[in-house]
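Q: Let me see the structure of the following:
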Amino acid sequence: MIENTPSVRQLRLVVEAEDYEEALAFFRDALGLPEQAAFSGEGDARVVILDAGRATLEIANPAQKRLIDDVEVGRQVAPKIRVAFEVDDAPAATARLLEAGGEEVAPPTVTPWRSLNARLNAPAGLHITLFQELEPLEQRTTRDGFGTNPEDRPGDAGQSV
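A: Below is the predicted model of the structure:
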């Protein structure tokens, strides 16, 4: 039986950056992720842990991944892993990150799920989405195709939301 108590306390995405300073300038300074800790070791070994707020793990099937690429970019571009950051102002954050060396893949675009999403290629080989929610979660979940996984809801397994 699965307990209701979560056993995971933190999601930490570890990324190797060939140009460490460029990655710091982009993610810490331009995107604004606060530095939580930093460590150094022998042979110029360095790591910084940046606080990215609340973490979630979004699992999409191949059809959903294609749909997201089509909506946000107009073509298939994302690798299997894409990192998404929720921001307060997607156009302003996009502009800051472009100035900091990001490469625009697609400008901020309103999605059917009511967010404003931009795509960029970032340092350390990351493909990222910046997203700004345009409606509260409570309002978005009332739309067709939104809500919880139908198989997880008692009494209506298999029905679409």
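Q: alpha carbons only for contacts and neighbour counts from here, please
A: Will do.
Q: Helices along the chain, start to end?
A: 20-24, 62-72, 90-99, 137-140 (DSSP state H).
Q: Export those as JSON lines, with columns for distance to Val105 and mean neighbour count.
A: Below are the helices of the chain laid out as JSON lines (distance: least, CA to CA, whole Å; neighbours: other CA atoms under 10 Å):
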{"stretch": "helix 20-24", "distance to Val105": "18", "mean neighbour count": "17"}
{"stretch": "helix 62-72", "distance to Val105": "9", "mean neighbour count": "15"}
{"stretch": "helix 90-99", "distance to Val105": "11", "mean neighbour count": "18"}
{"stretch": "helix 137-140", "distance to Val105": "26", "mean neighbour count": "12"}
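Q: And this one, please, so the two structures can be compared:
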Amino acid sequence: MTHDNLPGRPSGPVRQLRLVVEAEDYDEALRFYRDAVGLPERAAFEGDGDARVAILDAGVATLEIANPAQKRMIDRVEADGTPSARIRVAFEVDDSAGTTAALVEAGAELVAAPRETPWRSLNARLHAPAGLEVTLFQELETPEARQERPGFTAP
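A: Okay, here's the model as predicted:
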């Protein structure tokens, strides 16, 4: 059986997106993302010289490309204009307010409390372990409803 024919694997030229993050405090980052955020551990490996990596399952992965004007607009809407990092990780959650509170309790620093955006999601921004800037978002309408509004398109 070839890699292309493995059951449950998406077809196409790219099958998975992995964001690889160096964490000075590996144990803190693992505790935060695996235990507090709730990303299940898919695999973990150890090597010589205390080399360690954990691969955490974050569900569906997308790559969001935004131009500078869009980034500034998101910063204005999501965090009162506080500039975001060039790369920001966004997690879709079922309860943005509850998850934000839990992650602040687990060690994240609140940048912006949950707020409704013009694209009808409830977004919060955090500084999290391993130097990541994180947006939590809770969708407040279906993609089909969003597509009916001006400014939104889908292929």
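Q: coming back round to it: mind checking which of the helices of the first structure is nearest Arg9 of the first structure?
A: helix 137-140 (23.1 Å; CA to CA).
Q: against the second structure, where does that closest one fall?
A: Against the second structure, the aligned range for helix 137-140 of the first structure is residues 143-146 (TM-score structural alignment).
Q: Distance of the spatially most central residue of the first structure relative to Asp144 of the first structure?
A: Compute the mean C-alpha point of the first structure, and by CA atoms, centre = their mean the closest residue is Ala84, 1.1 Å away. Noted for Ala84 of the first structure: a distance of 23 Å to Asp144 of the first structure, by CA to CA, to the nearest Å.
Q: just how off-centre is stretch 124-142 of the second structure within its chain?
A: Its chain's average C-alpha position is 6 Å from that of stretch 124-142 of the second structure, according to CA atoms, centre = their mean, to the nearest Å.
Q: Span of it from start to end?
A: For stretch 124-142 of the second structure, by CA to CA, the gap between its terminal residues amounts to 19 Å.
Q: ok, now which ones touch the aligned partner of Glu78 of the second structure in the first structure?
A: Taking TM-score structural alignment as the alignment basis, one finds that Glu78 of the second structure is matched in the first structure by Glu72. Remark: with contacts taken as CA atoms under 8 Å, 6 or more residues apart in numbering, Glu72 of the first structure is in contact with 106, 109, 111, 117-119.
Q: Tell me, how many residues neighbour the corresponding residue of the first structure for Asp50 of the second structure?
A: The alignment partner of Asp50 of the second structure in the first structure, by TM-score structural alignment, is Asp44. Applying other CA atoms under 10 Å, we find 7 residues neighbouring Asp44 of the first structure.
Q: same check, this time on Thr62 of the second structure
A: Thr62 of the second structure, neighbours per other CA under 10 Å, totals 9.
Q: Look up how far Phe91 of the second structure lies from it.
A: When CA to CA is the yardstick, Thr62 of the second structure and Phe91 of the second structure sit 11 Å from each other.
Q: Equivalent analysis for Thr100 of the second structure, please.
A: Relative to Phe91 of the second structure, and taking CA to CA, Thr100 of the second structure is found at 11 Å.
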